[in-house]
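**Student:** sequence plus the predicted model coming up.
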Amino acid sequence: MVCGGFACSRNALCALNVVYVLVGLLLIGVAAWGKGFGIVSSIHIIGGVIAVGFFLLLIAIVGLIGAIHHHQVMLFFYMIILGLVFIFQFGVSCSCLAINRTRQEGLFSSTWPILSNKTKTELEKNLDCCGLLNSTADFQTFQAEFVVCPAKCKTLLGKDPRAKCLTCGEKMLQHSDEALKILGGVGLFFSFTEILGVWLAMRYRNQKDPRANPSAFL
């Protein structure tokens, strides 16, 4: 059955925005959980995830209120913002799916020098690795980072002949392909739900409330 009635369009738009509210709360909760358990303590990473979750939560609340009250202005701004989010998210998702291993190495190499020492230390400790990419990075820089590396694998070198300390770049590249595909796929899926939200809001705005005065404007 086609959802063409006023009540059906309103309920579908409300349900979609409830999902967005839950996703926004989930992002904020995951960031707080990661901070509380010490997985990532960088204020920039935590702040970025919380900002994305809060922004999505704000958009969802605007859409939810607009859908409940059939508010023309709120629905209009909801459509515009959600359309811009779709364009940005669609581009980022396609980029994630298109990045190959060579580009990933270049991205790691350009990002590693600008990371704070605290963030580098956390990565080395959590991933049990030292430095970025010994084969591509400057050898003196790699040696300087290896001296202060807090990874457990470093303490085993010389004690266990089978011990090996991989670089963080090698470890991240082992999982980056899968992570980028998952991230790109999930982002692409949600981008199409945003198009659905824009279409529902546009359709809902142009429908007359059967409970309203028949002589009133849309």
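**Tutor:** The structure has been received and is ready for your questions. Numbers count the residues shown, from 1 in each chain.
**Student:** from here on, just use CA atoms for contacts and neighbour counts.
**Tutor:** Noted.
**Student:** near the closest residue in space to residue 28 that isn't next to it in sequence, how many other residues are there?
**Tutor:** Excluding its sequence neighbours, the residue lying closest to residue 28 (C-alpha to C-alpha, 6 or more residues apart in numbering) is residue 50, at 4.9 Å. Residue 50 is flanked by 21 other residues according to other C-alpha atoms under 10 Å.
**Student:** same check on residue 151?
**Tutor:** A count of nearby residues for residue 151, using other C-alpha under 10 Å, gives 20.
**Student:** which element is residue 95 on?
**Tutor:** helix 72-98 (DSSP states H and E).
**Student:** returning to that earlier point: so which strand or helix has the residue nearest to residue 28?
**Tutor:** Applying DSSP H and E as the criterion places residue 50 in helix 43-69.
**Student:** how far does that helix sit from its chain's centre?
**Tutor:** Taking the mean of its C-alpha atoms, helix 43-69 sits 13 Å from the chain's own mean (C-alpha atoms, centre = their mean, to the nearest Å).
**Student:** point out the other helices and strands that it packs with.
**Tutor:** Helix 43-69 makes packing contacts with helix 6-36, helix 72-98 when contacts are defined by 3 or more C-alpha pairs under 8 Å, 6 or more residues apart in numbering; DSSP states H and E.
**Student:** next up, a second structure to put side by side with the first:
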Amino acid sequence: MACGGYTCSKNSLCALNILYVMVSLLLIGIAAWGKWFGLISSFQVVGGVIGVGIFLFLVALIGLIGALKHHQVLLFFYMIILFMVFVVQLSVSCACLAINKEQQDLLLEVGWNNSESTQRDVEKTLNCCGFSSVNLNRSCEAACFLSGSCAACKAKIEEHTEEVLHFVGGIGLFFSFTEILGVWLTHRYRNQKDPRANPSAFL
């Protein structure tokens, strides 16, 4: 059967949703691994990543079941949810790619001040203390703290921020186009008749 027909649309949609299932399991696995080995102590960060992974898994599951059964209602809701995810993800990806240095610094400072567990993770990983200045009157997880040779974390974080934002923005942009492809495939597939079904049956 030519690509663009019923079977091709069904197989393409199934393959796309299997990819989403794998990505969601990868997200959940990485977050759980980071928490288990003590790389991430912030429950909010781990919970957020696992929450995104579970949401993606459920959406992919709806799409996969809808594709396998050619279920009109499931495919409709899948298409709507996927389109909303596409809009949000495209917006966030463009914001990540377009953000300037002043906005980066403001976001970093807000993020730093909002979570003490994130501060500890950053200090331990980058071997630094404090955000813009080192405060010797407070505890610090960095190995350099005992020797008194610690530098502030702001400069070290800024070294990685731009490339991380560009990486996240690029990955998000790539996946947003797979989502709009999924919306198009779902719309096409919903309006195709199963060649093995009764020709007089309602589509």
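**Tutor:** Everything's here; your move. All of these numbers come straight from a predicted model, not from anything done at the bench.
**Student:** picking up where we left off before, got the helices and strands packed on helix 43-69 of the first structure as CSV, with mean neighbour count and distance to residue 168 of the first structure columns?
**Tutor:** What follows is those, written out as CSV (neighbours: other C-alpha atoms under 10 Å; distance: least, C-alpha to C-alpha, whole Å):
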stretch, mean neighbour count, distance to residue 168 of the first structure
helix 6-36, 18, 20
helix 72-98, 17, 20
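**Student:** possible to save those as a markdown table with distance to residue 62 of the first structure?
**Tutor:** As requested, those are exported to a markdown table (distance: least, C-alpha to C-alpha, whole Å):
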| stretch | distance to residue 62 of the first structure |
| --- | --- |
| helix 6-36 | 9 |
| helix 72-98 | 6 |
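**Student:** if we can go back for a sec, mind checking how far the following helix or strand past the helix holding residue 95 of the first structure is from the chain centre?
**Tutor:** Per DSSP H and E, the first helix or strand lying C-terminal to helix 72-98 of the first structure is helix 101-111. In terms of C-alpha atoms, centre = their mean, the centre of helix 101-111 of the first structure is set 19 Å apart from its chain centre.
**Student:** contacts only, for the residue nearest to residue 60 of the second structure when sequence neighbours are not counted.
**Tutor:** The shortest distance from residue 60 of the second structure to any non-neighbouring residue, by C-alpha to C-alpha, 6+ apart, is to residue 17 (5.0 Å). Residue 17 of the second structure is in contact with 60-61, 63-64, counting by C-alpha atoms under 8 Å, 6 or more residues apart in numbering.
**Student:** then residue 152 of the second structure?
**Tutor:** Counting by C-alpha under 8 Å, 6+ apart, residue 152 of the second structure makes contact with 128-134.
**Student:** which one of the residues you listed sits in the busiest neighbourhood?
**Tutor:** In terms of neighbours by other C-alpha under 10 Å, these top out with residue 129 at 30 neighbours.
**Student:** now do stretch 147-155 of the second structure: distance from first to last residue.
**Tutor:** 20 Å (C-alpha to C-alpha, to the nearest Å).
**Student:** quick check: buried residues in it?
**Tutor:** 150-154 (16 or more other C-alpha atoms under 10 Å).
**Student:** and the helix holding residue 95 of the first structure, what does it pack onto?
**Tutor:** The contact analysis (3+ C-alpha pairs under 8 Å, 6+ apart) places helix 72-98 of the first structure against helix 43-69, helix 168-205.
**Student:** can you count the residues close to the aligned residue in the first structure for residue 4 of the second structure?
**Tutor:** The equivalent of residue 4 of the second structure in the first structure is residue 4 (alignment by TM-score structural alignment). Neighbour count for residue 4 of the first structure, taken as other C-alpha under 10 Å: 12.
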